[in-house]
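# sequence unavailable; structure follows:
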């Protein structure tokens, strides 16, 4: 790849989401902004090799994409006054090309994607695509949806934003509360996707985790009195703090119970504790605060050599009442198994509808662990076989395969 190609790729990785957000906020047309920016990247690949890489490549792309938007609007002849408005915005782009100080509109776009006029099933996928840059095929796989179906849903949602002229703004009052949960969920989903791939050194997915962290920090900066935003950022900081211990020197997976706590990032843990304490002062507990509190209880192992399982089990009880997701139900069962015995944990796992967790890997990995503690090795081996089949991370799969090989058929 030549220098121009390298420069285009670097800008795409670093600034694509900011450029899309800025263009969408000014034009009100997400799909049009995506098409215009794609054309701008093509133009850059065609012209930069001969003309040289501009000193401010983001500004060059912004300017080129703005012209593409205007050309498209002229061709479509839609919306009275649309072209003059965009012409004025083009002049703004000229000014920005001198200073490259264009504002970050990603938070506004997140709230646009969570608008009640848009199908709730598409809120998170839409945010993952237009704000965080995940492609539709990867989103479809994550949501166990055919790629064609997901593509159609995303296209309809973008058309809804354009045709109903949804305002690009951070809402207030009741509307803020309504949309904030969807925004938090999208950031968490993006981080989770990136977290799964980061230890395998997948640069794109690691970048997604970093992007999600940035958006969580941005949310707290702009909405400092929203305790669930503080809780989410605390949760992500706890997860990041443990990253150095999640793989051995040989890049093998290390479960949390076996991690060297001296490798946990003390600075990040301190920041997570501070954020969680700040959120607690509002007296409005929520899902992400409770999930962060679970992580805080795990951190007790740094001091006491074991996690505070009694506290973790109580926290999961509260979490299940607020947000009875499969993750919360399985987490509660695992915590109860440690705090009150494996039989109690297995009873909670048995209470989860089997068809609902048929393809949920954490359920089967947890069930195998509990069955082993009960000495039911035949059942543990069967659960491990399912967990191995459902595991995408090669390192985790190897860990489970070794566990399965050490599990007999007694019982």
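Great, that's in hand. Just so it is clear, the model here is predicted, and its values are computed rather than measured. Residues are numbered from 1 along each chain as shown.

# CA only for contacts and neighbour counts going forward, please
Will do.

# number of nearby residues for residue 109?
For residue 109, the neighbour count with other C-alpha atoms under 10 Å is 27.

# wait, is it part of a helix?
Yes - counting by DSSP: H, G, I helix; E, B strand; the rest coil, residue 109 is part of a helix.

# show me what contacts it?
Residue 109 sits next to 21, 24, 25, 127, 131, 168, 169 when contact means C-alpha atoms under 8 Å, 6 or more residues apart in numbering.

# using CSV, lay out those together with neighbour count, secondary structure and distance to residue 368.
Listed next are the contacts of residue 109 as CSV, based on neighbours: other C-alpha atoms under 10 Å; DSSP: H, G, I helix; E, B strand; the rest coil; distance: C-alpha to C-alpha, whole Å:
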residue, neighbour count, secondary structure, distance to residue 368
21, 27, helix, 45
24, 24, helix, 48
25, 21, helix, 49
127, 27, helix, 35
131, 27, coil, 38
168, 22, coil, 48
169, 14, coil, 48
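
# try it against this one:
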């Protein structure tokens, strides 16, 4: 394997772990990011001559730690801080000479990103970029804003951290439940990014979906028993259970209503149902539990052969009340159209302000489907055209193109 490829794969797979391990201990995000960047640059310069180390992650984290020590000495930082770095050095040496993996500190780092001085609106995007390695373009897509806007916001957030010399501290145990929502939002957004455009089982985005599920389960290992953690896990697992049915052998996209439910992973469905049942015992309903419950109703088609759209529509009504996102509103439209008729769905669809959905692809895909059902050919053609233009998944784009072409049949 070429050295550049090894470095690229290590950066993609391990950057978040490296950054979190160092930042949780050092708590100067900018300094750690700079040190890791220098370590990767050093790898590009030295590995071609010295060869790829047996443990690339260990080599990189050792190099980054040395740069932090150099920086600390140059800036005459306190003896206590240097002691922290030297203690990290001993830990790194232990990890390097054993078969143990580096401690995964990403969850701690995500909680650190909920620092009170950080804009609440930027906490989740900051986690997605620094801890999970998602680029600003994909983060912008998740939050339905322009990539340039998201990039500027992330830059400002990091500039504030640097200018105000913010150091990260873990919240007290009694504070964690109040700071959990941003962490759950980041894990969910990471899963969504891994779910989109993941036709290939080898894709890096598919790997990101697995990492999101892993982080959700790690929250339980921390001893946190908030019902929304179980709800989020149930949601992700229900979706993951259907991954193998989303595309046929030729790579063509298959929408949920046309999927062969016998291809769904029953083991994952049962695991999801167990988590959802555990969440329900707390008696505190949240948005992730409602979203998981919607997916649970879909999963029942495996047993009954039909989809209970009235139940799904009712769950969406609850969702838009407690968490009125654009995705929830569009989902409600689809459910109402199936449960009570396309005309009612269209009324709800057209009640959503157009300025809010200009760049929201699911809205236009659904609009094309509903207008097509009512034989409103021009409206359907226009909606499909917008949906195709906004679609980044080639297989979904081809599916929508086939739907649009059928208007002329």
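Ah, there it is. Everything numeric here is computed off the predicted structure, so don't read it as measured data.

# so after superposing, what's the score?
Once superposed, chain against chain, the TM-score is 0.91 (TM-score structural alignment, normalised by the length of structure 2); 405 aligned residues with a C-alpha RMSD of 2.3 Å.

# returning to that earlier point: quick one: which of the contacts of residue 109 of structure 1 is nearest residue 182 of structure 1?
residue 127 (9.4 Å; C-alpha to C-alpha).

# who are the contact partners of that closest one?
Contacts for residue 127 of structure 1 (C-alpha under 8 Å, 6+ apart) come out as 109, 110, 113, 183, 186.

# wait, which of the contacts of residue 109 of structure 1 is closest to residue 255 of structure 1?
Of all these, residue 255 of structure 1 sits closest to residue 127, with 30.7 Å by C-alpha to C-alpha.

# next, the mean deviation of stretch 60-76 of structure 1 compared to structure 2.
After superposition onto structure 2, stretch 60-76 of structure 1 sits on average 1.6 Å from its aligned residues (mean C-alpha distance after the TM-score superposition for structure 1).

# count of neighbours near residue 339 of structure 2?
Using other C-alpha under 10 Å, residue 339 of structure 2 has 19 neighbouring residues.

# now swap in residue 214 of structure 2 and tell me
Residue 214 of structure 2: 13 neighbours (other C-alpha under 10 Å).

# surely it is in a strand?
No - assignment of residue 214 of structure 2 by three-state DSSP gives helix, placing it outside any strand.

# and residue 165 of structure 1, how far from residue 312 of structure 1?
46 Å (C-alpha to C-alpha, to the nearest Å).

# and the two? Which one has more around it.
Applying other C-alpha under 10 Å to residue 165 of structure 1 and residue 312 shows that residue 312 carries more neighbours, namely 25 against 12.

# tell me who's in contact with the more buried one.
Contacts of residue 312 of structure 1 by C-alpha under 8 Å, 6+ apart are 294, 297, 298, 335.

# the host helix or strand of the first one vs structure 2, mean deviation?
Using DSSP states H and E, residue 294 of structure 1 maps to helix 287-299. Averaged over the aligned pairs, helix 287-299 of structure 1 sits 0.5 Å from structure 2 after superposition, using mean C-alpha distance after the TM-score superposition for structure 1.

# name the helices or strands packed onto that helix?
When contacts are defined as 3 or more C-alpha pairs under 8 Å, 6 or more residues apart in numbering; DSSP states H and E, helix 287-299 of structure 1 sits against helix 227-242, helix 266-280, helix 309-322.
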